[in-house]
Every structure is written in structure tokens, then in C-alpha cells.
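>>> For reference, the sequence and a predicted model appear below.
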Amino acid sequence: MSFIKSVSVILATGVLVVLIRLVFRKAHSSSRQWPYQRQFLVLLVVLAGLFIAIALLPLEHEVKNQILSLLGILLSAVIALSSTTLVSNAMAGLMLRITHEFRGGDFIEVDTLVGRVTDLGIFHTEVQLVSRDVVSLPNLLLSQKAVKVTRRDGTFINLALSIGYMVSHQEVEKALLEAANRCKLTDSFVFVEAFLDNAIRYRLYGMLSESGERLSKTSELHKSVLDVFCEEGIEIASPALMDRREYDTAVQYFPKVGKNNQTSKEATTVEELVFDKADEAQFLEELKEVQTRLSKSLEELDAKQKKVVEEKNCQNRRGDRKAGGKTEGVLIAGGIRT
């Protein structure tokens, strides 16, 4: 009979939990607006019922306090262990918001994931992938990994391909630039990246003003390169062309020299186009150094000026003293001194 109160509290707690589940099952709209409200209410009701049931047990007051203290310690340990990740993600989320590395709508790349940011939460960041699926990344992961962010004011899209040694680099560069022009890319330039065993690897860069068109423009650029190279009769040896051709021993493997042997004017300004932000940072650092030098020079000039002024003041004082001594001597000689 002494356990009836505790048992009744436990039964009342179970009935209340069932009622909460039924209420939230009927109210679908509110459950969607507050997806975790039902879980929080059930947890609070269960914890409250458990503490009340323990408090109503027919035990000594000291025993009840020991049980409640043990239960509180267990709950504190569980919360402390589970909150480390939550706190870390929350702090990482605050750091990402303060630094403004990326925002909603930006293209980002993390490891092998490529997509656009759809939501910046406290604990996680939601990214929509190319497949239209949505992935949730913990903020702690984004703070520890290298995140590549596509700039909104324009980005260079690029592609790499290999062309055989029998084709001059002038012809290849001309064809690649033509493909970029057909895609309406600006400030295009070509890099000769490496000499492979059977081909030369080139990489084409083109400025895309609308970063939201990155995927479609990259595909369009690949198609344009295929079309232009087919029109020019240039074979693409990417990724590796395993072709056996018999040539006479007197044949030398030299490409035909192109008509235009001059390098493109864009090649001279590649660093200015690509590293504009880095150049700006360097310029600011140089300005800071100049400012520091000017400040030191001004301090030295001020010190010299103060020294000159002090010397002049000392000379004036000496002159005044000499002039005063002469006047006193004249007065004494004239018998005016009393």
C-alpha cells in the first residue's frame, strides 16, 4: 500500500505521454512548425514523473536524497558528454557567420561535395548538390576542412586536355580561345601545364561573370572545344592516346610552326586577373609598411624640431642674461644703483 502513490504517478505519466502523442498526431500543422516540440514535452513529462515517483517512495529522507543526487549526476554526465559536439558545432557556426566565408546561394566545394548553400544553421549547414539532393554538413566539419567558395562577382572555369606533339601550341591556343569566345567567356587564357609521355597537357581558363551558370557553362565549354577541334582537324589525346603509327626513320617529330608566333596579350596579365584579391592584400600590406615608415620619419622630424627649438630657447636665455648683466653694469657706473 505504501507504493500506491509512486505507482499512480508512473501511470499518470504514461497516460499523459499517450495524450501528448495523440494531440500532436492530430495537429499535423503544428508538428511541422515545431518538429521537436513533442519529443521535448515527452522528455520533460517523463523526467518530472520519475522525480515525483522517487520523492513519494516510502523511504527515509536521506535515502531519497541519495537516489535523487545519483540520478542528477547521471543526467548531468549524459548532458555533458552529449553537449560537447553540440557546443563545438554551435561555436563553429558562430565563427562561420562572423567570418562570412560563404552565404546562402554560394557555390562551395568540400572534399568531393559540390553544391550551393541553402541554409546556414547554428549547428549545421545545408548544401544542395548537383543531383538536387540536399546534404547537411556539421559546422565543425566546415571549420576544419578546406572550403572552396565560388566568388559571386565572377570566377574562372577551366578544362584540361592533352594534344599530341605534332600540333603546334599556337594552333592549340588559338582553337581553345575560339571555343571560349563561343561560350561568351571573357579574359580567357591558356596554360601549357605539362609535357606528358605522348602528349602536351593544356588548360583553358575563362572568366564567367554569372557564378550561378557554372555547371551549364562548363558543359557548354567542353562541347565548344570538341566542335572547334573537329573543325580545325586537331586530334585530342586525352586522357591517353595509345596509337601506333609507323614513320620513316628520317621523320622528325616537330610540329608545324603556326602563323602567329606571338604570345597572346592575355598571357601577360594572367596573374592580374587570377590573383586580384591577393594583389589587393599585398598592396594593403605595402601601404601599411609605407605608413609605418612615414610615422617613424615624422617622429624623428618632431624630435629634431623640438631639439632645435630648445637650443634656440637656450640661446635666447643666454642672450637675455648677458644683456641684463650689461645694463646692470651701466647703471652702477652711472651712480644710479642704490
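All right, it came through fine.

>>> CA atoms for contacts and neighbours, from now on please.
Fine.

>>> Could you list the buried residues of the helix or strand residue 108 falls within?
Element membership for residue 108 (DSSP states H and E) is strand 107-110. Using 16 or more other CA atoms under 10 Å as the test for burial, strand 107-110 gives 107-109.

>>> Please compute how far it lies from its chain's middle.
9 Å (CA atoms, centre = their mean, to the nearest Å).

>>> Show me what the next helix or strand after it is packed up against.
Per DSSP H and E, the first helix or strand lying C-terminal to strand 107-110 is strand 113-120. Using 3 or more CA pairs under 8 Å, 6 or more residues apart in numbering; DSSP states H and E, the elements in contact with strand 113-120 are strand 107-110, strand 124-129.

>>> before we move on, which element is residue 194 in?
Per DSSP H and E, residue 194 falls inside strand 186-195.

>>> picking up where we left off before, what is the strand holding residue 108 packed up against?
Using 3+ CA pairs under 8 Å, 6+ apart, the elements in contact with strand 107-110 are strand 113-120, strand 147-149.

>>> Can you tell me what sits against it?
Identification of contacts with strand 107-110 by CA atoms under 8 Å, 6 or more residues apart in numbering yields 102, 114-117, 142, 145-150, 211-212.

>>> Most tightly packed of the helices and strands packed on strand 107-110?
strand 113-120 (a mean of 18; mean count of other CA atoms under 10 Å).

>>> show me the contacts for residue 254.
165-166.

>>> centroid residue for this structure?
Here the mean C-alpha position of the chain is nearest to the C-alpha of residue 101 (CA atoms, centre = their mean), at a distance of 3.6 Å.

>>> How many residues are close by residue 286?
Residue 286 is flanked by 12 other residues according to other CA atoms under 10 Å.

>>> May I ask which helix or strand encompasses it?
Using DSSP H and E, residue 286 falls within helix 276-333.

>>> Against which helices or strands is that helix packed?
Helix 276-333 packs on no helix or strand, going by 3+ CA pairs under 8 Å, 6+ apart.

>>> second one coming, line it up with the first:
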Amino acid sequence: MTIWQNITDTMSLFVPMAITICIVGGVLWLAHVLLIKRHKDAGNERLFSRQLTMLVLTLVGVVAIALALPVSDSSRNQVIALIGLLISGIFAFSSSTIFSNIMAGTMLRVTHPFRTGDFIQVGDLFGRVVQRGLLDTELQTENRELVALPNTYLVSHPISVTRSSGCIVYTTLSLGYDVHHSEVETLLLQAAQNAKLTDPFVQVLELGNFAITYKVSGMLADVKSLLSARSNLRREVLDALHGQGVEVMSPSIMNQRKMPDESKVIPNYTPKQTASTSDTIAENVVFDKAEEAERREQSIAELQANIATCETSLKEASGEQKESLQAKLTALKEQLKALNDEPIKGEDAT
């Protein structure tokens, strides 16, 4: 009877732990079914928060089982401290792999530097974001390859994001000094327009020993056709130059021509009007958001100064003048609120 009583007492000590294990196991299984298994085809983008939830639930379950152990309070505290030490050790030894990628993925979600479907450039890799996962981010390159980049790599390297509101498409080429720059700029601007780019502009990048380096750029509204737009621009440049008899050769090609000793390689100059404002257009197109932000700040500063002046005058006014100032103050505040709520021109919605 005494032995049976001891066995019964011993088993009763493990009942709370067994119940806790069953509850924790059931909750984790149910959470896995509801959060992960039913949405296994959703992709890493939608599973990110669900995977984080499962991780937190698992850690909470381990702590709950530790609290239910049939041991003394001091031993239970030691077990909990041991679990904390193990978790800390996992974070320490895996800081450069799993958990660092989890933290980096969380940071990318908070800072939101890019979205799914955006074109991004990271190092030598250029592609479109397919999925943003718990541990890595998947890109599809120009060759249709799928590349998984660890989130720590994205956090530790600069990321260039192509804005969904539009981007600059450009190409560069070198031409000899025997063709005047005004003629070249006219042809390049026409090529950019034929490639269906808006606000085109041409820049002279370098005056080399044997050739001049030009850069033709234009705004592309539909960024989804970025690759085709780049190819179309190069094609139109070739057609425009070759159509007017302008040679497009590498500067390394040696082209010897017999010419009189007193002759000079200077093209016939014909004044052109098409390229006269290309530099102004370039600044307006490239820095449009900066210009808009500066304009907004100046307008907000002016409105705030007018509001402060109006409030000061209102304290000393009376009668009809006070009512007029009050109406003016209300109108100024409404303008300030509307200006603060107005999105910057070209800013992407989040």
C-alpha cells in the first residue's frame, strides 16, 4: 500500500507537466496548421509574419514546459536560466547566419526600402524582387534565374531601387571629333523620342584623346518594360546615327585617312535649336523630387511665418478687423494642412 501510494504521488507530480506538454503541443500543431500548412503556397512574402509568430509561440511553449517541471523553485529557476543561456548561445553562435538573417529581415520590413516587384541593384546583381522571406530575399535576374540573397547581405550593401513612378533610361557611346556635337545631340534626342521616352536630354561625359563620350537619357513611365526600353533606345540610336551617315566605331579602331598637311578635322557647323536646353531639362528631370521637396519646405515656412504674424496681430485687433484676421488665420491653417497632406510629386505610395 505504501509503494502504491508512493507511485501515485510520484505520478501526480508529473501530471501538470504532462498536461502542459499536451496543451503546448496541441497549440503549436494547431498554429502550424492555421498559419503555415494551409498557406504553404502563399510564398515567403506572406509567410514572413506567420513564421515569426510560430517562433515566438515555440519559445513561449518551451518556457511554459519549464515552469511545469515537478522540481523545486530553485531548480526550476536554474532550468529557466539554462534555457535562457542556451537561447543566448544560439544567438551568439548563429549571429552571422540564421538569427542575423531573421533580424535583418525584420529590419527590412520596418525600413521598407523596396517592395515585391521592384527592380533593385545590389552589387553586381540586378533583378526584380520576387519574394521577401524570413531568411532571404529572392530576385529574378535578367536571365530569368532565381537568386536568393541573404537578408544580412541586403542590409550590409547599398541597394538601388528603381522607382515605380518612373525611371531614367540611358545609354552611352563614343563618337569622333569629326562630327559636331550639336548634330550628335539632335540625332540622339530624336532617337530617345523614337524610343518613346519623355523629357530626353543629352550630356557630354568625356572629351577623350580620340573620341567624345555622349550620354542620352529619357524618362520611362512604365518601369515594367525597363529591359525592352533599354534595348529600344540603343536600337534607335544606331538607326538615327547610321541614317544620317554618322560612323559609330570603337575608339580603339585605327582609321587612317590620307589628308593634306594643312587640313583640319573640324565638322561643318550648322546652328541647331533642339539641344540648346538639354542641360536644363536634365536637372529638372533628374532632381524633380528634390526640387519639389525644396518648394514644399519654402511654402510651409512662408505659411508658418504668415500664421505667426497673423496670430500676433489678432491679439491686438478688435471688432471687424479681428473677424477679418480670424478668417485669414483659418484660411492659412487650412492651406498649411493641405500642403502637409499633399504628397511630393513623383513620390511612391507605400
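Looks like it arrived, so ask away. These numbers come from a predicted model, not from an experiment.

>>> The helices and strands packed on strand 113-120 of structure 1: which one's closest to residue 195 of structure 1?
Shortest separation from residue 195 of structure 1 across these is recorded for strand 107-110, at 28.8 Å, computed as CA to CA.

>>> Which residue comes closest to the residue nearest to the centre of structure 1 once chain neighbours are left out?
With CA to CA, 6 or more residues apart in numbering as the criterion, residue 101 of structure 1 has its nearest non-adjacent residue at 7.7 Å, and that residue is residue 149.

>>> Counterpart of the one you found over in structure 2?
The alignment partner of residue 149 of structure 1 in structure 2, by TM-score structural alignment, is residue 161.

>>> circling back to that earlier point, read off where the strand holding residue 108 of structure 1 ends up in structure 2.
So strand 107-110 of structure 1 sits over residues 119-122 in structure 2, by TM-score structural alignment.

>>> on that earlier part again, just put the buried residues of strand 107-110 of structure 1 in a markdown table and tack on distance to residue 128 of structure 1.
Converted to a markdown table, those look like this (distance: CA to CA, whole Å):
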| residue | distance to residue 128 of structure 1 |
| --- | --- |
| 107 | 9 |
| 108 | 10 |
| 109 | 11 |
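
>>> of those residues, closest to residue 124 of structure 1?
Closest to residue 124 of structure 1, out of all of the buried residues of strand 107-110 of structure 1 and judged by CA to CA, is residue 108, at 14.7 Å.

>>> where do the helices sit along the stretch 1-150 of structure 1?
4-26, 28-33, 37-55, 61-99, 139-144 (DSSP state H, counting those that start in this stretch).

>>> For the last one, which helices and strands make contact with it?
Same thing as helix 139-144 of structure 1. helix 61-99.

>>> Same check on the first one?
If contacts are counted by 3+ CA pairs under 8 Å, 6+ apart, helix 4-26 of structure 1 sits against helix 28-33, helix 37-55.

>>> most tightly surrounded among those?
For the helices and strands packed on helix 4-26 of structure 1, the highest mean count by mean count of other CA under 10 Å goes to helix 37-55, at a mean of 15.

>>> Single out the most deeply packed of the helices of the stretch 1-150 of structure 1.
It is helix 139-144: most buried of the helices of the stretch 1-150 of structure 1 by mean count of other CA under 10 Å, with a mean of 18.

>>> Residues touching it, excluding its own?
With CA under 8 Å, 6+ apart as the test, helix 139-144 of structure 1 has contacts from 88-90, 92-93, 96, 110, 122-125.

>>> what's the answer for stretch 78-86 of structure 2, then?
Here stretch 78-86 of structure 2 has contacts from 63, 66-67, using CA under 8 Å, 6+ apart.

>>> can we see that at 7 Å?
Residues from elsewhere that reach stretch 78-86 of structure 2 (CA atoms under 7 Å, 6 or more residues apart in numbering): 63, 66.

>>> post-alignment, it versus structure 1, mean distance?
By mean CA distance after the TM-score superposition for structure 1, the fitted stretch 78-86 of structure 2 averages 6.2 Å away from its aligned residues in structure 1.

>>> Trace residue 296 of structure 2 over to structure 1, please.
Residue 296 of structure 2 maps onto residue 284 in structure 1, by TM-score structural alignment.

>>> got it, and residue 174 of structure 2?
In structure 1, residue 174 of structure 2 lands on residue 162 (TM-score structural alignment).

>>> so its match is in which element?
strand 155-163.

>>> tell me what that strand is packed against?
On a contact count with 3 or more CA pairs under 7 Å, 6 or more residues apart in numbering; DSSP states H and E, strand 155-163 of structure 1 meets strand 200-208.

>>> List the buried residues of the strand it packs on.
Neighbour counts over strand 200-208 of structure 1 (16+ other CA under 10 Å) mark 200-208 as buried.
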